[in-house]
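Enquirer: Sequence first, then the predicted structure, then my questions.
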Amino acid sequence: MPSERQGPPTVRLRRLAFELRRLRDTAGLTQQQVAEQTGINTATLYRHETARSRPQRRTLIALLNLYGATEQQRTDLLALSREADAQGWLRPYHAELPEQYTAYISFEAEARSVRNYESLFIPGLLQTEDYTRAVIRGGLPMASQKEVEQRVQARMERQNLLTTDNPLRLWAIVDEAALHRLVGGAEVMRQQMNRLISAASEPHVTVQVIAYAAGAHAGMQGSFVLMDFPNPADPEIIHIDSMAGDLFLETQPDVRRYSLLFDNLRAIALSPDDSTRLIASVATGAQ
């Protein structure tokens, strides 16, 4: 039976796919040539190279033989394949969430650090439960109460990543507009501002605000998240959430472009201390 993936891609499965693409490119072979020489059809090869499925052991060995992989590469990639389906902390009810959201959850759970820019919302990892519920209800007006609560629960569970013994490192940049948008009412916003101030005091969390006075800036095009992982062999990943759906990017040009964009936003944003003072002033006004 084929070892088809039964859930969102993991970091390990993504790394395996990346290495298979790299080895094929190094061997100077097209997918069609690989199919002709191994009997693996191009559709299956495409799924293996895009982390949509994990190759069976005999298929992986056939590919490694064709690509002339070294003994160390064979050992590493066979071990990687055995672990490729291991999920992070996905819960049973996550099967009812959209696949792209569970993919995001899986990647985030294995990340070492997250850089998040938000133009309209408070970053999900720093939201209060009431703010989250108001955001989801407003953004998904056709969702049932059960669907809303599942998403709220998932977002609250994600925040546990910030309170472990080895917490996720978070650098969050928020446009000032997100602080003033009255989501859920004045009391919800006051609590949310206090939550931001509290989070910003943690050594592994940095919060910056791009003030209105900064004028037009590159982040006005939309929000994005960059994640990197403990193992340097795991490519960084970019997540973009839009009305057209979720998009994951991992090519070096994309990673470089968004890293530079984040650095630009970090430079024009208020310092962490000045950002905290601005958030505190908004909290006072929300009372």
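Expert: Yep, it's here.
Enquirer: drop to CA atoms for contacts and neighbour counts, all remaining ones
Expert: Will do.
Enquirer: residue boundaries of the helices in the stretch 51-200 of the chain?
Expert: Secondary structure of the stretch 51-200 of the chain by DSSP state H, counting those that start in this stretch: the helices cover 57-67, 71-83, 99-110, 129-139, 145-158, 176-180, 186-200.
Enquirer: who does the second one touch, helix- and strand-wise?
Expert: It stands for helix 71-83. Judged by 3 or more C-alpha pairs under 8 Å, 6 or more residues apart in numbering; DSSP states H and E, helix 71-83 is in contact with helix 11-27, helix 57-67.
Enquirer: Of the ones you listed, which is nearest residue 167?
Expert: Of all the helices and strands packed on helix 71-83, it is helix 11-27 that lies closest to residue 167, at 17.9 Å by C-alpha to C-alpha.
Enquirer: Any buried residues in the closest one, and which?
Expert: By neighbour count on 16 or more other C-alpha atoms under 10 Å, the buried set for helix 11-27 is 11-21, 23-24.
Enquirer: do the same with stretch 77-93
Expert: The neighbour-count check on stretch 77-93 (16+ other C-alpha under 10 Å) flags 77-78, 81, 84-85, 87, 90 as buried.
Enquirer: gap between the two ends of that stretch?
Expert: Start and end residues of stretch 77-93 are separated by 31 Å (C-alpha to C-alpha, to the nearest Å).
Enquirer: Need the contact partners of the one helix or strand residue 225 maps to.
Expert: Using DSSP states H and E, residue 225 maps to strand 224-228. Contacts of strand 224-228 with the rest of the structure, by C-alpha atoms under 8 Å, 6 or more residues apart in numbering, involve 108, 111-118, 234-241, 255, 258-259.
Enquirer: another one to put next to it:
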Amino acid sequence: MATPTIQRRRLGNALKRAREQAARTQDEAAERIDAAASKISRLELGQSGIKLTDLTILLDYYGVVGHEAEWMKELARAGRQWGRWTGFLGAIPDWFRTYVDLEADASELRWYQPEVVPGILQVESYIRAMNLKARPGLSDEERDQQLKVRLERQAILDGPHAPVLHFILSESVIRRNIGGEAVMREQLLHLAEAAERPDIELQVLPFNAQTFGAAWVGFTIMRFDHDAASDVVYLEDYTDATYLDRPDGVQSYSALWNRLQSAALGQVESRNMILGLAGAD
């Protein structure tokens, strides 16, 4: 579940985005609520809360109305799980909505995946094959909605504030047959293409790597405003998720990431392995 700190982070991100869209400075926003600019900075970093009266003033100043305004007020009160993805309520579980909000606002993502291709790098045919295997009872409409969510998430890759992305994929990920030979070839070629982007670092952890245990645990480390103190670790199982922002928890996963990264193949070797499995080397 999301902690109060995570909910403050969500609200801070949303307010920063609204302020920038309204072309307002932190000084101007602070003057509006008769506060120091440092208060707006702390609020946007998720380091402090805000009174509903001040929040209402800021939302009016930024021109935020309707559902978006109500969502931010609920975050200030207790932290609801809906957010920007209300149109996809049937496609995104409650526990996952916090993640997709944070993912969209992160400046850097470090993603270790031991079994399947990370969602943000999945091609459409792979997504459809995954949904068919993982949730066979979904209707065609629900599958289409989940596909739209995934593709919407991938839009951040080419947005004006695209995050820096680091991926470590177990060799299982690129060998596991999801959807058949044609689907896997398309997916592998897409991974190889993504690995050439300057803002993406992609490595493969081979089966014979010395990993010192814990290589079966998938996780994502999110960073905001390129500030290591803001790191949040996301852990997911089949029916729920955990968000860690305590320094000791974050440090443990950061250390694990470093071990996995050291054990993984280099970027060139990783791309060559992917292309080889795709039959394109």
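Expert: That came in fine, so what should we check first? Quick caveat, the model's predicted, so the values are computed rather than measured.
Enquirer: I'd like the TM-score for the two structures, please.
Expert: Here the superposed chains carry a TM-score of 0.71, computed using TM-score structural alignment, normalised by the length of the second structure; 226 aligned residues with a C-alpha RMSD of 3.2 Å.
Enquirer: To residue 101 of the first structure, which of the helices and strands packed on helix 71-83 of the first structure lies closest?
Expert: It's helix 11-27; of these, that one is closest to residue 101 of the first structure (C-alpha to C-alpha) at 14.8 Å.
Enquirer: who does that closest one touch, helix- and strand-wise?
Expert: Judged by 3+ C-alpha pairs under 8 Å, 6+ apart, the packing partners of helix 11-27 of the first structure are helix 42-49, helix 57-67, helix 71-83, helix 99-110.
Enquirer: Include distance to residue 263 of the first structure when you put those into CSV, please.
Expert: What follows is those, written out as CSV (distance: least, C-alpha to C-alpha, whole Å):
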stretch, distance to residue 263 of the first structure
helix 42-49, 31
helix 57-67, 39
helix 71-83, 33
helix 99-110, 21
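Enquirer: Out of those, which one sits most buried?
Expert: Stretch with highest mean neighbour count among these: helix 99-110 (a mean of 20; mean count of other C-alpha atoms under 10 Å).
Enquirer: rewinding a little: take the contacts of strand 224-228 of the first structure and keep only those in strands.
Expert: 113-118, 237-241 (DSSP state E).
Enquirer: Kindly supply the ChimeraX command isolating those of these that are buried.
Expert: Buried residues among these (16+ other C-alpha under 10 Å), as a ChimeraX selection:
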select :113,114,115,116,117,118,237,238,239
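Enquirer: Out of the ones in strands among the contacts of strand 224-228 of the first structure, which is nearest to residue 167 of the first structure?
Expert: Ranked by distance to residue 167 of the first structure (C-alpha to C-alpha), those are led by residue 113 at 8.9 Å.
Enquirer: Run through the residues that contact the residue mapped onto the closest one from the second structure.
Expert: Aligned counterpart of residue 113 of the first structure in the second structure: residue 108 (TM-score structural alignment). By C-alpha under 8 Å, 6+ apart, the contact list for residue 108 of the second structure reads 163-166, 222-224, 226.
Enquirer: ok, 6 Å please
Expert: 163-165, 222-223 (C-alpha atoms under 6 Å, 6 or more residues apart in numbering).
Enquirer: related to what we said a few turns ago, now for the helices and strands packed on helix 11-27 of the first structure, which one comes closest to residue 176 of the first structure?
Expert: Between these, helix 99-110 lies closest to residue 176 of the first structure; by C-alpha to C-alpha that is 25.1 Å.
Enquirer: And residue 222 of the first structure? What does it align with in the second structure?
Expert: Match for residue 222 of the first structure (TM-score structural alignment): residue 217.
Enquirer: Skipping its backbone neighbours, what lies nearest the residue most central in space within the second structure in space?
Expert: With distances taken as C-alpha atoms, centre = their mean, residue 103 lies nearest the centre of the second structure, 2.7 Å away. Closest residue in space to residue 103 of the second structure, ignoring its immediate chain neighbours: residue 222 at 7.2 Å, by C-alpha to C-alpha, 6 or more residues apart in numbering.
Enquirer: Check the gap between the one you found and residue 164 of the second structure for me.
Expert: Distance, residue 222 of the second structure to residue 164 of the second structure, using C-alpha to C-alpha: 10 Å.
Enquirer: who's more crowded, these two?
Expert: residue 222 (24 against 17; other C-alpha atoms under 10 Å).
Enquirer: could I get the buried residues of helix 11-27 of the first structure as TSV with distance to residue 149 of the first structure?
Expert: Shown next, in TSV, are the buried residues of helix 11-27 of the first structure (distance: C-alpha to C-alpha, whole Å):
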residue	distance to residue 149 of the first structure
11	27
12	30
13	30
14	30
15	33
16	35
17	34
18	36
19	39
20	39
21	40
23	44
24	45
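Enquirer: Among these, find me the one that's closest to residue 195 of the first structure.
Expert: Nearest to residue 195 of the first structure among the buried residues of helix 11-27 of the first structure is residue 11, at 30.3 Å by C-alpha to C-alpha.
Enquirer: Now which residue in the second structure aligns to that closest one?
Expert: Using TM-score structural alignment, residue 11 of the first structure pairs with residue 9 in the second structure.
Enquirer: next one: residue 262 of the first structure
Expert: Aligned by TM-score structural alignment, residue 262 of the first structure pairs with residue 257 of the second structure.
Enquirer: is it fair to say its match lies in a helix?
Expert: Yes: counting by DSSP: H, G, I helix; E, B strand; the rest coil, residue 257 of the second structure is found in a helix.
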